[in-house]
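Colleague: Return a 3D structure for these sequence lines:
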Amino acid sequence: MTMTESTRYSIEVDVEPAYLDEESEPEEDRFVFSYTITIRNVGDVPARLISRHWVITNANGEEREVRGDGVVGEQPHLEPGKGFRYTSGAMLETPVGSMHGSYELLADDGVTFTAEIPAFTLAGPRTLH
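Modeller: Coordinates of the predicted model:
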């Protein structure tokens, strides 16, 4: 993509992970996390979020991939300067892990492009110093 195209099709992704103590059962190797994501269209062209792809990795290095349409049952349409915020969750067998991935978007002008979701850490209480 040229620099002009990259500013036309640009999505910013912010992530806020949280450990859900009340839903986790550490003695059963069940660690539950939520993550709130804000997706913002910082490009020039309106676009619809079509699909998601996640790679979830636990502390043992085991990876699980998740693919699906939209996010939380929706395929939000993002006008330039506008955003969409949602909360979802993940369960790990270890108290620490990470997630990263991407969204596929379809711009109103017919161009399909990808927005990377930067890696973030999932960590239970007292697991990271």
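Colleague: drop to CA atoms for contacts and neighbour counts, all remaining ones
Modeller: Noted.
Colleague: Are there helices or strands packed against the helix or strand harbouring G101, and which ones?
Modeller: For G101, the element it lies in under DSSP states H and E is strand 96-107. When contacts are defined as 3 or more C-alpha pairs under 8 Å, 6 or more residues apart in numbering; DSSP states H and E, strand 96-107 sits against strand 47-58, strand 112-123.
Colleague: Let's compare: structure for the following, please.
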Amino acid sequence: MYSHTSQDIRITVEPYYLDDQSSPSDDHYVWAYHVKIENVGEVAVQLINRYWRITDANGQIQEVRGSGVVGKQPVLDPGESFEYTSGTPLGTPSGIMVGSYEMETRSGERFDVEIPAFSLDSPHQPVQLN
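Modeller: Sure, this is the predicted structure:
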């Protein structure tokens, strides 16, 4: 698992390879990732937008921007959390993802919280430590 706290928001991500949706012979590899967003601060916030930068093993970058996550813009009061699962395909057997969420307080202040970089590793490639 990967975890990072910024601006009183803790983001924890657990990626896992989806063998049943992948086809290595066709250079198609699929991962799911489970995200937990926790408000460890004292101010309620709403997740407004997401940003992802996905880099495959060849260095090809895909950027994804959008409203909310999985069709929702959850409000997190102090001490609350929100969890969801999503996924991404790659044309290589490994990659890396990193990103941020844009949050907004009830008073209208917007700020970004970092999503920790996490590795996408399949069993079809030896793990290499960087």
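Colleague: TM between them?
Modeller: Once superposed, chain against chain, the TM-score is 0.91 (TM-score structural alignment, normalised by the length of the first structure); 122 aligned residues with a C-alpha RMSD of 1.2 Å.
Colleague: in the superposed pair, what's the mean gap between the strand holding G101 of the first structure and the second structure?
Modeller: When the second structure is overlaid, strand 96-107 of the first structure sits 0.3 Å from its aligned residues on average, using mean C-alpha distance after the TM-score superposition for the first structure.
Colleague: same question, stretch 32-41 of the first structure
Modeller: Stretch 32-41 of the first structure, aligned to the second structure and superposed, deviates on average by 0.2 Å (mean C-alpha distance after the TM-score superposition for the first structure).
Colleague: In this structure A44 of the second structure contacts P74, no?
Modeller: No. With contact defined as C-alpha atoms under 8 Å, A44 of the second structure does not count as touching P74 (10.6 Å).
Colleague: what residues are shared contacts of the two?
Modeller: Here A44 of the second structure and P74 have no joint contacts, going by C-alpha atoms under 8 Å, 6 or more residues apart in numbering.
Colleague: List the residues that contact the residue nearest the centre of the first structure.
Modeller: A centroid search over the first structure (C-alpha atoms, centre = their mean) returns I117, at 5.4 Å, as the residue closest to the centre. Neighbour list for I117 of the first structure: V13, H100, G101, S102, Y103 [criterion: C-alpha under 8 Å, 6+ apart].
Colleague: try it again with 6 Å
Modeller: With contacts defined as C-alpha atoms under 6 Å, 6 or more residues apart in numbering, I117 of the first structure is in contact with H100, G101, S102.
Colleague: which position in the second structure aligns with the last one?
Modeller: Aligning on TM-score structural alignment places S102 of the first structure opposite S100 in the second structure.
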